[in-house]
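S.K.: just a sequence and a predicted model for now, questions to come.
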Amino acid sequence: MLFESQRNQSATNPKQIKPEKKRELHEAAIDCIITDGRSFGDFRRLGMSKFLNVICPGYRGPGRKTVRHRLGILYHEYRQQLGEVLASIPAIAITVDIWTKKKKSFICLTGHAFNKKFESIPVVLGFRRFTGSHESENIKKYILYELQRLNIQDKVCGIVGDNGSDIKKAINEIKPGERFSCTAHNINLVVKNGLGLWEKTKKK
């Protein structure tokens, strides 16, 4: 004799998913996390778990450890591919940018090159949280670290940055090729100041 709850439990046993299908769904979920900037545990939340069980009975999304492990693998694969690409090009121009969002600062170094067919090759050379003050010395250390780690310090033909005094000073001290001011940033400043859209200083 079974209680009603036991009968319901036996009637709703999760459907088994084939390993290859589970891997496919996990890959799609992790790609979603990367693309949308979701937290690592999003696919284990109660609402998301219920939704996944409706569209694919028996499937349970990847947990934090699975996502973290997979991202580590993807990162090392990307770095290996990046090294192969950079080894095949004679010269590269780079762009450095720093921005702050929700009191957190980030710095990104991107590269721009051409292959033998003159096809554009845009690559992310480095991206990380930028802690400490935005002084030229800290910016310079980061740029040099990434260039030396990728062994492209002698391939840089030019570098683009905004007109911030610290970035300008860092670039001029490194001299990794000619420095260019960011045209988009300059146009933004011209329009902003021309229309009187500058931020008003708060009265003390």
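M.R.: Cool, got the structure. Numbering: from 1, shown residues only.
S.K.: contacts, neighbours, all on C-alpha from now
M.R.: OK.
S.K.: let me know the secondary structure of residue 116.
M.R.: coil (DSSP: H, G, I helix; E, B strand; the rest coil).
S.K.: what number of residues are in the vicinity of it?
M.R.: Number of residues near residue 116 (other CA atoms under 10 Å) recorded here: 9.
S.K.: structure two is appended below for comparative analysis:
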Amino acid sequence: MLFASQNNDNSTIQVPLLTSERRQELHDGLPFALTSDLRRSSQRVHYISLTGHIFTNTYETVPAVLGCLRIIDRNVSTNIERYITFDLNRLQIKPEQITSITTRVCM
């Protein structure tokens, strides 16, 4: 689910509107922070997610899920870096837009 809001009260009708709005905010060059979370399911499957926290012109932050991927290889730092770089390139995000990157491992 790309760019879906993290609020649980969104219906499937609202998600496409949020998708377009979030994508436009990223391409408008607004600054944002990234968080990357690594998690392991009860079946011992590892996942990595990337969330952008967009700073609006009114100084509010708006979370946007940028991507989520199952990790097949070991989740060492090079794989984390590769995934983040891949998603940023895929979404055509400029490096100067990123204010910080925080990675959290929950295993």
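M.R.: Right, received. Where do you want to start? What you see is a predicted model, and the numbers here were worked out from it, not measured in a lab.
S.K.: need the strands for structure 2, in chain order.
M.R.: Taking DSSP state E, the strands of structure 2 run over residues 32-40, 46-55, 61-71, 98-106.
S.K.: TSV for these, including mean neighbour count?
M.R.: Conversion of the strands of structure 2 to TSV gives the following (neighbours: other CA atoms under 10 Å):
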stretch	mean neighbour count
strand 32-40	18
strand 46-55	20
strand 61-71	18
strand 98-106	12
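S.K.: closest to residue 15 of structure 2 out of these?
M.R.: For residue 15 of structure 2, the closest of the strands of structure 2 is strand 61-71, at 11.3 Å, according to CA to CA.
S.K.: follow-up on the earlier one: what's the closest of the strands of structure 2 to residue 25 of structure 2?
M.R.: Among the strands of structure 2, the nearest to residue 25 of structure 2 by CA to CA is strand 46-55 (7.7 Å).
S.K.: in structure 1, what stretch matches the closest one?
M.R.: The aligned range for strand 46-55 of structure 2 in structure 1 is 105-114, by TM-score structural alignment.
S.K.: the helix with the most length in structure 1 vs strand 120-129, what angle?
M.R.: What stands out as the longest helix in structure 1, according to DSSP state H, is helix 64-87. Going by axes from the mean of the first three to the mean of the last three CA atoms, to 10 degrees, helix 64-87 of structure 1 is angled at 140 degrees with respect to strand 120-129.
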